[in-house]
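Novice: Here is my input, please return the structure:
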Amino acid sequence: MTGKYELLLPAGEMDSLIAAVKAGADAVYLGGAEFSARKKAKNFSRDELTKAVSYCHLRDVKVYVAINTLLCDEEVLAAFSYVEFLYEIGVDALIIQDLGLAEMIHQNLPDFDLHASTQMAINSYSGAEVLQEIGFSRVVLARECPLSEIEKISKLKIEIEAFIHGALCISYSGQCLMSSMIGGRSGNRGECAQACRKTYDILDDKKNAISKRAYYLSPRDLGTFEEVFDLIEAGVYSLKIEGRMKRPQYVYQACKTYKDILEGRDFSKDKEELTQLFNRDFTKGLAKGDKGKDFMAYERPSHKGVGAGRVKKKTPKGYLIEFMIDIKKGDDLEFLDDKDRTFRILAPFEAKKFSTYEFSTTRNIKIDSEVRRLTSSELIDKINTEIEKKKDKRPLEIKASFLKGKKASLEFKSGTYKAFIESDEVLQGALKAPVKREKIIENLSKVGESEFYLEKVDLVSDDIFIAISRLNDLRRRGLQALEEKIVKRRKIPKKFESKKFAKVEKLTPGLCLEVSKTQYLKNVDLDKLKRVYLKNDAISQESLEYLKNFDGDIFAVLNNIYYSKEEDEILKKLKDLGFKNVEINNLGQVEKFKDFNLHIGSDMNIFNSYAANFMFSNFSNSISLSEEMDGQGIATIDKKISGNLERTVYGHLKIMTMEHNPLDLLELETNSKTYFLRDGLGAQFPFLKADRTEIYTDKPIFLLDILNEVRSFGINLFRIRVHFKNENAAQLVDMAYEAIKGNTKLFYDKDLYDRGHIYKGII
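Specialist: Sure thing, here's the model as predicted:
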């Protein structure tokens, strides 16, 4: 490692970790079998983690373990116990999403480095500044973060980590509820079902189809390649390659490719081989200005391999194929049939570049269609051989003194690490046959099964006698002592303590209304409301004029993503308009908007009482908990906190925030109209462009008929969200008001509405 950067590789299993280390990684990140956001990866058991840390540290490679899922109350203490285990085995840092767990670690293990996961959606200077203040040593920035913002963040002391290669999420990480709202599988819990890799068609504001079906939410893979130097120049220290789900050969080749780039070697062949291993086409990323067709893999969401040839014509036995690359037996080839469906075969033949081959098959293949190679058997064999041949043991020097009348003393040295040991007994002179000098050196040199290779032995000795078994024991003890020095295991410094949190005054229960346009306030009986939340276009003088006689609290709702310039603009606007109350939806906003009375929005993903108490003690007296929480989880939190909890009881929930606009793929101009993405089951998800593109649930949440049950969970603020012109805010407020008093019976129509997660929770 040069000191200017760190090349950080993924490891979903031990073979991938070994591949990364042998390819030259400076650090690896991985997940254990517990609390990891990549639950589909093989991941590491506790025994495997112990071995992984030893293997890496003995090769001067750091290990970061991801605990980057949201934790429910029942899991937090178990997660901390797991953290203690990771601390003891010498893990270098943790990648964390949950603020409650982070606070607990800061209090009890203050020297354990914490990296803020990209799941925290930190994208700005103010976000990184807050992380630095609360004790994080590194921020993993949102993939969308532009170079100009990175340059500002680099002025802080916190380290910057950024992705340079691999799969992309279309939504800001941590801000996607689409998978959980469709099927209950939460990306925030490591169970994302990848709704972004499905086909959709686009409907206009009148719900007329204006496109063919395509993968409108499926981005290409990030590939910065030589432009990685722009990130380093901007201040990025840790260069992260995505891929905990990828196989070892991919991990090895990705590391090798970027090592060659960073060290100034020709990487053209490496890039070709990495492309063969996995690609959806590459994008330089949103931060570099790619968008629309340059950013999206809208024709296919999966690995596309490389072009291999073309089907020329049908023959009596099958088809004549002209190949543009060499084909080996066992290559995974993809064909297109006469109905435009793909199928794959493992090549039972070999063919030379620019040759033709008659392929015998009974399948109907489309004439003039492209043949693609998804896997090269020769490349896999080549990489496996390289990994196998690479030696990665540490150099070892031994200095030994075997002098009569003294204890045997030995120094084992590897790099800057040293370990000293002595024999238990004083050495005696030999009465008959002394142990020969050559024999001592021979036995000390038997390090073959250890993690070291011997460079030299310096020996000072007299004519002494020592049993060979004692000599071997000294060697084993010395190697073990040196290994322990390098691996850096630790002991828990003190008994666990739980922090005492401040109590917050409880508000009387009440209704809250959120609107995104002033016109949605029309005819609303404001006397029935405790709070009004103004979002996007509704943050205006017109709205405030309409609400001038409102006795409750008026909040401006901040969007979950702002960059520094945008933050400054919205801050000035709110001050000019005279707002006193603000809902924040990103951790970075707590510092920038600290002079306002704050409400914690649901985009902050508060999922347990520890995180809630952290917020109550430091920033706010009211919280909208994560919309992924069920009623029982809310009730558990309510018993352990002193503060005010809010829940959406009506409204379309935002399930994605993204820089990408699907309309760009149709080359339509961005406008303020509502469009829809229709999935394969007919569900229609509205999306609109505010500061960024926001996608909403296909059906509104409807809990108005069970408000008193929701109240029994501990909720005392009930929010109605109105963002679309077909919704009648006045009617909804009247219905909710009567429901709270128990004066009306409402009918829940499952064809029109959804319960969200209030009953079913998430996986």
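Novice: only C-alpha atoms for contact and neighbour calcs from this point on.
Specialist: Noted.
Novice: For Asp679, which non-adjacent residue is closest in space?
Specialist: Sequence neighbours aside, Tyr200 is the residue nearest to Asp679 in space, at 4.7 Å (criterion: C-alpha to C-alpha, 6 or more residues apart in numbering).
Novice: tell me, how many neighbours does that neighbour end up with?
Specialist: By other C-alpha atoms under 10 Å, the residues close to Tyr200 number 25.
Novice: quick one, what contacts it?
Specialist: If you count contacts by C-alpha atoms under 8 Å, 6 or more residues apart in numbering, Tyr200 has them with Arg213, Ala214, Tyr215, Tyr216, Leu677, Arg678, Asp679, Gly680.
Novice: what about Ser609, neighbour count?
Specialist: Neighbours of Ser609 under the rule other C-alpha under 10 Å: 23.
Novice: let me redo that: Glu133
Specialist: Residue neighbour count, defined by other C-alpha under 10 Å, stands at 10 for Glu133.
Novice: Show me which of the contacts of Tyr200 is closest to Arg143.
Specialist: Tyr216 (18.8 Å; C-alpha to C-alpha).
Novice: I'd like the distance between Arg310 and Phe343.
Specialist: Distance, Arg310 to Phe343, using C-alpha to C-alpha, to the nearest Å: 15 Å.
Novice: Please generate a structure for the following sequence too, so the two can be compared:
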Amino acid sequence: MKKVELLAPAGSLEALQAAVMNGADAVYLGGKHYGARAFANNFDEAEMKQAVEYAHQYGVRVFVTVNTLIYEEEIHSCLDYIGKLQELDVDAVLLQDLGLAMLVRQRYPNLELHASTQMHIHNREGIALMKELGFQRVVLPRETSIEDIREYAKLGMDLEVFVQGALCVSYSGQCLMSSLTLSRSGNRGECAQNCRMQYSLEKTDMYGTQVLKGKHKYLLSPKDLNTLSHIGELIDAGVYSFKIEGRMKRPEYVALMTACYRKAIDAYMAKEPFEVSAALREEMQKIFNRGFTAGHIFHEMGSHLMNPLRPNHMGIEIGKIVSFTKDKVQILLTKQLSQGDGIRILNEKEDCGFTINRLYVNGYLVKQAEAGTLVELDKTFYAQKGSQVLKTSDCKQLLDLQDSYKKNKRYVAAYAEFTMQLGAHARLSVMDTDGFYAVCESIDKVERAIKTPLSKERIVQQLQKSKDSIFQLEGIELTVDEQTTLPIKEINRMRREALEQLANQRKLRHPHRLTKSIALPKQKEMSPLAPIIAVVHTKEQYEACQEAGIAMIFMYEELHDKLQQGYVRIPRVMKQAYPDEFVMIQENGGSYAKRPFLCDTSCNIINHHSAAFFFQRGARGVCFSLEASLAQCCEIVKAYEASYQAKGNFIYPVYGREELMLSEYCAINAIEKDSDKKQCGLCRKAEYALVDIKGQRYPLLCDKDCRMHILNAQPRNRIADIKQAKQVGITSFLCVFTKENKTQCVNVLQKLQGEV
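Specialist: Got it, this is the predicted structure:
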């Protein structure tokens, strides 16, 4: 059976130690720049060096995240940063930006590249593209099903799959909600987690508008992924790397989750039983959970997938408030509670959380109380009778988990050959299973024993005293002349020095990597595009565009099949075969076949090298990212012409409701039916929108594959930018109609044509 990899998060040096000591095969972490977790502790250069050397000694690989979109002015500094990572001997880097990837592959040809889940590689064509570009691994979206994993595993690319931790409600790399509503870009590692905020669902039909009351308020907040009981299925499906999410989590979380998945993987590989017992599940819940789900991998939907009750750690329920006085709150426990534990009380008005400092039973202070006990707490918080009490941290559990990486040790298997021949220097050779080798000789030559010769048993005994190193000697071969001796302290010195040499050798894994110059290919000149490019979702929108004389009108395939007019706009999630005709693509896999196409905004073009990448693959025009300002777009055009000695067809998006999220989860089905089946048809009978606590209304579009598209509250209108954009050579402008009626379309097009 093929070996698989357990990949753990490391948000700090302590978390790295927790991962390594609990059995991780590899860790992923971020530096101070360009990572998708800007608010994690992350590693500076000195810490990165320490982390890599520490992990490498134990044979653990280190992957560094450079998985954000790279702005124009950052390209050179980012390339230099990756060069520094190569010098520090990291094993691989995770990338999102295709322009950066193109440059990295040239400059650092031996550096292992992984396609981050932020790159939105979700189909066969995308994986084939990554393989062609020299990537060694693809991190699949969390939305990938077990059936798709089986198919993708046949393509000869290592697949990395999230198996534990937080889920995003939107496809990664395709979420703009935080960026466009709160100016914190998820594509820059600054996500404000809009999905963990409160929303209500509004429905408008022939009977009017009503707000649908779900069970709770956090309609976009998923549970945490937990596939521990499915490890065998995932191994059989072809998953190579089992990824635990959690660079923002505490080291104890990393320790527990790594240990759990290590045991499950090892048991399956050894064909031994492994059970996720109720006790083990509770340990996982205590350290962190929002409720657990097997996720999209195993087709969970609705209430099986989401936790609308609360968006944060739920711990375990340990009791309820039964009464309270002016000074005390009485709680009837259903599970143990100790001083030092953290609890949260769920109130209708407002939750409150704190650490237990004083715990009373029958008026006396106690350190611990068992299930069934009526305990009292000092009333320093708002209390309601019947409120649920959760334990959100267990002090004993945390101490035990700290011991798992501070007191326990992980050893590396090594083997020794010891030679002791009369009149020669004794020689100790040690080697490991990775091919590293070290030799140490005695200072003095071996002498004949005057009294008692040194026995082989004593030599083995001294050599096996290796617990002060990272090694455990699993085999010792001796060649010893009879009637000879050597001081015991000399054997000890030889052992220490040889093993220290071996440990130091293990720190450096890639001594022969190259750095080369970058040669940018000259781009071809291309015929100009139509000045206005439109995307429509309805027949009347198409008619408005056609009557206005718009030559390039794109639409989804189902509308195109009805009208037999215009061009096809490929979905942002594309699992079907690509048409051979000229299309607009919305994801990277669409560029694999190098057929003529246009790039939509979701291809995340935010620097001139990413534009060049798509032009090289056959793009007749590329849309700027919706996150790019006009000034950034102008700089991209200028830089492209300077670097590639050609003009490109750049398309500036000027009108339309931006798609803020793209999700396999459907809030409409979840609230109205909570069905485990798709194609409920509700979205075709009414108009729906999500409404936030400030009253902002976000319309919902659902496509034929039951994916939910959350639109911005107000349409983007950058028509006033056209004059300035044209001055730098931008000659095409994108207009996207979603919810507009024909009259609204006509008004927008008239203003647009007046500027163009």
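Novice: Just give the TM-score of the two.
Specialist: Superposed pair, TM-score by TM-score structural alignment, normalised by the length of the second structure: 0.86. Supporting alignment: 713 aligned residues with a C-alpha RMSD of 3.3 Å.
Novice: ok so, going back, of Arg310 and Phe343 of the first structure, which one has the most company?
Specialist: Set Arg310 of the first structure next to Phe343 and count neighbours by other C-alpha under 10 Å: Arg310 wins out with 20 against 12.
Novice: re the thing from before, among the contacts of Tyr200 of the first structure, which ones are buried?
Specialist: By neighbour count, with 16 or more other C-alpha atoms under 10 Å, these hold Arg213, Ala214, Tyr215, Tyr216, Leu677, Arg678, Asp679 as buried.
Novice: Just the ones of these in strands?
Specialist: Judged by DSSP state E, those include Leu677, Arg678 as members of strands.
Novice: Just put the buried ones among the contacts of Tyr200 of the first structure in CSV and tack on distance to His599 of the first structure.
Specialist: CSV is the format used below for those (distance: C-alpha to C-alpha, whole Å):
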residue, distance to His599 of the first structure
Arg213, 40
Ala214, 39
Tyr215, 37
Tyr216, 34
Leu677, 31
Arg678, 34
Asp679, 34
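Novice: which of the buried ones among the contacts of Tyr200 of the first structure lies closest to Glu388 of the first structure?
Specialist: For those, the nearest to Glu388 of the first structure is Tyr215 (39.3 Å; C-alpha to C-alpha).
Novice: Pull the contacting residues for the aligned partner of that closest one in the second structure.
Specialist: Matched to the second structure by TM-score structural alignment, Tyr215 of the first structure sits across from Tyr218. Going by C-alpha under 8 Å, 6+ apart, Tyr218 of the second structure touches Cys195, Arg196, Met197, Gln198, Tyr199, Asn307, Pro308, Leu309, Arg310, Pro311.
Novice: Show me which positions of stretch 537-548 of the first structure end up buried.
Specialist: Applying 16+ other C-alpha under 10 Å to stretch 537-548 of the first structure flags Ala538, Ile539, Ser540, Ser543, Leu544, Leu547 as buried.
Novice: Equivalent analysis for stretch 697-714 of the first structure, please.
Specialist: 697-708, 710-711, 713-714.
Novice: Keep only those of these that are in helices.
Specialist: Leu707, Asn708, Val710, Arg711 (DSSP state H).
Novice: possible to save these as CSV with distance to Arg721 of the first structure?
Specialist: Output for those, formatted as CSV (distance: C-alpha to C-alpha, whole Å):
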residue, distance to Arg721 of the first structure
Leu707, 15
Asn708, 19
Val710, 16
Arg711, 18
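Novice: Leu681 of the first structure versus the residue nearest to Asp679 of the first structure, what's the distance?
Specialist: 10 Å.
Novice: Likewise for Asn613 of the first structure?
Specialist: In terms of C-alpha to C-alpha, Asn613 of the first structure sits 41 Å off from Leu681 of the first structure.
Novice: and the two? which has more neighbours close in?
Specialist: Set Asn613 of the first structure next to Leu681 and count neighbours by other C-alpha under 10 Å: Asn613 wins out with 27 against 7.
Novice: re earlier: and which of the ones in helices among the buried residues of stretch 697-714 of the first structure is nearest Asp332 of the first structure?
Specialist: Distances from Asp332 of the first structure to those, taken as C-alpha to C-alpha, are shortest for Val710 (54.1 Å).
Novice: What residues does the closest one make contact with?
Specialist: Gly631, Leu703.
Novice: Which helix or which strand is home to Ile671 of the second structure?
Specialist: helix 667-672 (DSSP states H and E).
Novice: Buried residues, that helix. List them.
Specialist: In helix 667-672 of the second structure, counting by 16+ other C-alpha under 10 Å, buried: Ala667, Ile668, Asn669, Ala670, Ile671.
Novice: Give the aligned equivalent of the second one in the first structure.
Specialist: Put plainly, it is Ile668 of the second structure. Using TM-score structural alignment, the equivalent of Ile668 of the second structure in the first structure is Leu663.
Novice: Could you tell me which of the contacts of Tyr218 of the second structure belong to strands?
Specialist: Per DSSP E, the subset of the contacts of Tyr218 of the second structure in strands is Tyr199.
Novice: Of the contacts of Tyr218 of the second structure, which is the nearest to Thr601 of the second structure?
Specialist: Closest approach to Thr601 of the second structure among these (C-alpha to C-alpha): Cys195, at 21.9 Å.
Novice: Quick one: end-to-end distance for stretch 460-474 of the first structure.
Specialist: Using C-alpha to C-alpha, one end of stretch 460-474 of the first structure lies 16 Å from the other.
Novice: do the same with stretch 501-511 of the first structure
Specialist: 27 Å.
Novice: before we move on, what about stretch 615-634 of the first structure?
Specialist: With C-alpha to C-alpha applied, stretch 615-634 of the first structure spans 16 Å between its terminal residues.
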